[in-house]
Structure formats: structure tokens, C-alpha cells
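Enquirer: Build me a model:
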Amino acid sequence: MLKTGIRISLAQIPVVKGNVVENLSNHLTMIAQSSLYGANVVVFPELSLTGYELELAQELAFSPQSPHFSALSRASIENDIVVIAGCPLNIKSSAKPTIGAVICFPDGTIEFYSKQYLHEGEGTFCASGSEDYVFNVEGHRIGLAICADFSSTAHSLNARMLGADIYIASALISDSGFEADAKILSHIASKHRFPVLLSNHISSTGGWSACGNNTIWNASGDVVLSSASKEHCLVMCSINGHEVYAAQVQQIT
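Expert: Predicted structure coming up:
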């Protein structure tokens, strides 16, 4: 598949505990803004539609036919952009929801991914997924991780074996955890020789104070750009082949 330039937007947004309607509205605004800045893909943090509220996961879990997904899909189509948003997902094989992502494509296709590697304590409320997920955009093949997924060496290796040339992590990372996680993500980039992108929370959610710092690492594992803040913003970059360029932070006012 011929690779062309791709532009990716990492949404750094506040979330409201359990308020899907308000969070969805914020998503729709950021989707439109990302499209205006020329993005082909916009990525939101882990459980971005509900907040990282594990005790509410069962109550708030989305079915695949959720009208909220229909709203995201319409926004994807209207703005010609792939949308990746986080939410608890109901699945047939488990009584517990998974920590999931919905992926909406401009052709109307809706796909799902469930986090495979859970943090300690998450298994009390959520089930784990069992399948890796990669998708194609503009000739690129993108591997998707949800937070602790990237802590398993098998996850990024599997993405690479499935042909991924970009690796995206949708996460909740705290102030105290960022340094260690950033080292892991940098190592993944240099080991597999592909850019690695992080979309993180900025709110206090689920008892964690998230640190923001949406970051882009190049294929050598070097930081190309970080928001270096907890500000409401979009961190943007363009990628052609394995080269990252035109990286910038777009503030949201």
C-alpha cells in the first residue's frame, strides 16, 4: 500500500465524571477542530466518554448499537476524519464490560477494540480483551494501545508483526507515573522503528490526577513535541513514512 502523508490530532481534554452527554459534546467540538487543522485521525484518552470511573463502568457501559456511537460516526463522516474515543464496552462473552475504544471511519464503518492488559484492580470491574487491533489510514497502518497495553512488550511487538508503522496509546497517566511510562513509550518507538503517540487525560478522574503531556516520539525514540502541560489543547503532527514533521500544539480557547 502506497504511503502518503497522514496528520494526527491528540486531543487533550477535560472530562466530567460519568457525564456522557457533556463529554460527548466536548468530543464533537474537538473532532471538528481537528478536521479544521487538517487531521486525518483524532485520538482521545482512555475512557474519555465517561472518565476513568471503574466503579461506574458497568452502569455506563455502551452497547455496540449505542446512539452515542452514531453521533461520533456522523461527526467522523461529516468531518472526514477517523475518530478514536474511549468508553466501557459491553461484550457478549463477559458479564463485565471491557475498557474499550470505538473507532469511527469516514465511510461509516464503526469498529471496536478492548484493552488486553489490565492494571491491578481493573479486573474487579472490567474484563480484558483478547485481540490486537490495527487499522489503515492514508496508506499507513496504525496499532492502537489502551494504557497498560503498552507496558506489555508483546503488545507493541504484535502490532509491529501485524504491519503497524505508527503506534498510538490512549491512556490515563498520572503526574507520578509519567516519567516511567514515557521511557517505555520511547523504547517502543526506538525498538520497533515507528513513531509513537500518546493521548492522555488532564482531569482528576477515578482518583488519579492526570498529567496531560500529550507527546509524540519519532522512530528513534526522541521526543518531537509534547504539550508539556495540562492545558486544553490539540497536539498535532504529520507523518510521512517514518518521518514526523509539522508538529504543533493548538490551544483551545
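
Enquirer: going forward, measure contacts between C-alpha atoms and count neighbours the same way
Expert: Fine.

Enquirer: Doesn't H27 belong to a helix?
Expert: Yes - the assignment for H27 is a helix, going by DSSP: H, G, I helix; E, B strand; the rest coil.

Enquirer: How many residues are close by it?
Expert: Residue neighbour count, defined by other Cα atoms under 10 Å, stands at 24 for H27.

Enquirer: quick one, what contacts it?
Expert: Contacts were defined as Cα atoms under 8 Å, 6 or more residues apart in numbering; by that measure H27 touches L49.

Enquirer: what comes up buried for the helix or strand in which A85 is found?
Expert: Of the helices and strands defined by DSSP states H and E, A85 is found in strand 82-89. Using 16 or more other Cα atoms under 10 Å as the test for burial, strand 82-89 gives V82, V83, I84, A85, G86, C87, P88, L89.

Enquirer: What of stretch 6-23?
Expert: Of the residues in stretch 6-23, 6-18, 20, 23 count as buried by neighbour count, 16+ other Cα under 10 Å.

Enquirer: Just these: which are in helices?
Expert: Here DSSP state H is the test, and the buried residues of stretch 6-23 give V20, N23 as lying in helices.

Enquirer: Could you also give me the structure for this second sequence? I'd like to compare it with the first:
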Amino acid sequence: MKIALAQIQPIAGSIATNMATHLQFIERAAKEKVKLIVFPELSLTGYEPRLAKTHTVLTSDGYLQFFRDACEKHHITIAVGAPVQADEGIAIGMLVFQRKPGLEIYEKQLLHPDEELYFTPGKKQLIFEVKKNKIAPAICYESLQPKHAVQAKALGAEMYIVSAAKTGGGMIMAEDHYAEIAKTYQMPVLVCNSIGFCDDFMSEGLSAVWDKNGKKIAQLSTDTAGLLIYDSETNIATTHY
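Expert: Predicted coordinates for the structure are as follows:
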């Protein structure tokens, strides 16, 4: 199965512009016969916690139909990031669009202290399937907390997919951790980071894939948008700028 990490530069608060970027990357990935494409944390709005309240994405929002249509047209699963309405507030969400069972939403369970003022934590780990592969999503900070991967593996995860908004230094510091998760739990780890200014820091790409033995097999640059495509059957990854 081919999985694409879409390293993009979201524009803060501009859902329409970001939507267009998403659809362009989805079209490009579809030409490569990708079955799952993953975008960075809060990719639809940009990583801007202060905007979450005014830019909350609702499942009834009409523009989400573009993702449903792309999913149907290309037979591709699409995972995008957005602030979503939760039972007790606003959550950092990953919206997973599939032909069947349709839209599923994962809410970030372990928040960074800086996020607690704006978001409420999710309560349940999502495991979704693509081509019979069981995939556990993780969102940035929580992917660095060992108990999150433990929980995901206990639920049967075979791949660990991370959407992020991190500095280059943060990505470099996390590399050994992601390699260890992959090796310990014998599951590939794929991390999709954004580029460009976020909140009060610069997100600096370096999206990467570690195979189930903990070997980093491909990585994108710090400052260029692109796709990293990983074939889980051949264990080969390619970069496309």
C-alpha cells in the first residue's frame, strides 16, 4: 500500500486557500496510486490555537464535500487536520475521509500545556483500516508520550501515523524516539510535518518515514512543500517536490 505525507505550508485562518492546496496534493498523490494521504496538524486552518474558536470545522460544513468527492473519485483515504467541535469544547482533530465507513474523527488525547487554554482532550484512540492495514493516528505532542504508542499497539495498530507542527530542532530531537517506537512495536512510523510560520514558531518540515526495524528510509527538506510516498509492501519511499 502506498501512503503519502503531504508536507504543506498552511495559510493561517484561510480555509479556502488551504482547501485548494489540499486538493492539489490529493490529485498529485492519486496519480501515484496512493491509498492514504496524510496532512499536518491543523492543516486546514494552520496551527493557530488562538483561531480555533472562530475557525472550528463542523461535519456539516459544505466544503468538506470536496474531500468526500475526492475520496470517492480516487479511492483514496484522506486525513486532514482541523479544530473540531467536541462534547466539552474544541478538540485538535484529524478528519479521516473514507469511502466506507465514511468520515471518522480522531481527537488529540494528550495536549501540550500551551494547548490546554484553547482545546479539550479527546477520550478515545481511533484505529482505522486502509487495505486491511490497521492504522493508529497520533497528533504531534502526544506522539512523544510513550503511553500513546503503547495504547495504539494494544489496540492492534500496524502503522503509526503522526500529523505534526514542529520546529526543525523538535523534529531532529524526536528522531530517536520515533525510531524506537518503530523498532519496539514492529510497525512503520510516518510523521507529516508542516512548513512555515505557526503561532509563535517556525514549522520546519523534515517529514519522514521509519520502517518497522527503526530505520529512517526517507525524509523531506526543512522548507519545501512536497510529498513523501511510502510503499509498505516494498519498504521503499520516494520524495516529490
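
Enquirer: Let me see the TM-score of these two.
Expert: Here the TM-score of the superposed chains, computed with TM-score structural alignment, normalised by the length of structure 2 as the reference length, equals 0.97; 241 aligned residues with a Cα RMSD of 1.2 Å.

Enquirer: got the contact list for the strand holding A85 of structure 1?
Expert: Around strand 82-89 of structure 1, the neighbours that count as contacts under Cα under 8 Å, 6+ apart are 31, 40-50, 57-58, 60-64, 72-73, 76, 97-106, 114, 170.

Enquirer: Put the buried members of those into a PyMOL selection.
Expert: A single PyMOL command is used to select the members of those judged buried by 16+ other Cα under 10 Å:
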select buried, resi 31+40+41+42+43+44+45+46+47+48+49+50+57+58+60+61+62+64+72+73+76+97+98+99+100+101+102+103+104+105+106+114+170
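
Enquirer: So which of the contacts of strand 82-89 of structure 1 are in helices?
Expert: Cross-referencing these against helices under DSSP H gives I31, A57, Q58, L60, L72, S73, S76.

Enquirer: Which residue in structure 2 aligns with the second one?
Expert: Meaning A57 of structure 1. The criterion is TM-score structural alignment: under it, A57 of structure 1 has A52 as its aligned partner in structure 2.

Enquirer: how much space between its match and Y185 of structure 2?
Expert: 34 Å (Cα to Cα, to the nearest Å).

Enquirer: Check V57 of structure 2 too.
Expert: Distance from V57 of structure 2 to Y185 of structure 2, counting by Cα to Cα: 34 Å.

Enquirer: Structure 2: which residue goes with A228 of structure 1?
Expert: Under the alignment (TM-score structural alignment), A228 of structure 1 pairs with S221 of structure 2.

Enquirer: Also D149 of structure 1?
Expert: When structure 2 is aligned by TM-score structural alignment, D149 of structure 1 is paired with E142.

Enquirer: residues touching that match, list them.
Expert: With contact set as Cα under 8 Å, 6+ apart, E142 of structure 2 has these partners: K108, Q109, L110, L111, H112, H148.

Enquirer: Mind telling me what the fourth one corresponds to in structure 1?
Expert: With TM-score structural alignment as the criterion, L111 of structure 2 lines up with L118 in structure 1.

Enquirer: Need the distance between the two termini of stretch 87-101 of structure 1.
Expert: Using Cα to Cα, the two ends of stretch 87-101 of structure 1 sit 6 Å apart.

Enquirer: for that stretch, the distance to its chain's centre please.
Expert: Averaging C-alpha coordinates over stretch 87-101 of structure 1 and over its chain gives two centres that are 17 Å apart (Cα atoms, centre = their mean, to the nearest Å).

Enquirer: And for stretch 207-216 of structure 2?
Expert: Here stretch 207-216 of structure 2 is found 16 Å from its chain centre; the criterion is Cα atoms, centre = their mean.

Enquirer: Likewise for stretch 121-138 of structure 2?
Expert: Shown here is stretch 121-138 of structure 2, whose average C-alpha point lies 11 Å from the average C-alpha point of the whole chain (Cα atoms, centre = their mean).

Enquirer: if we can go back for a sec, and the match of L111 of structure 2, that's in a helix?
Expert: No - L118 of structure 1 is assigned coil when assessed by three-state DSSP, not a helix.

Enquirer: Could you find the closest non-adjacent residue to it?
Expert: By the measure of Cα to Cα, 6 or more residues apart in numbering, the closest residue to L118 of structure 1 outside its immediate chain neighbours is A148, 6.0 Å from it.
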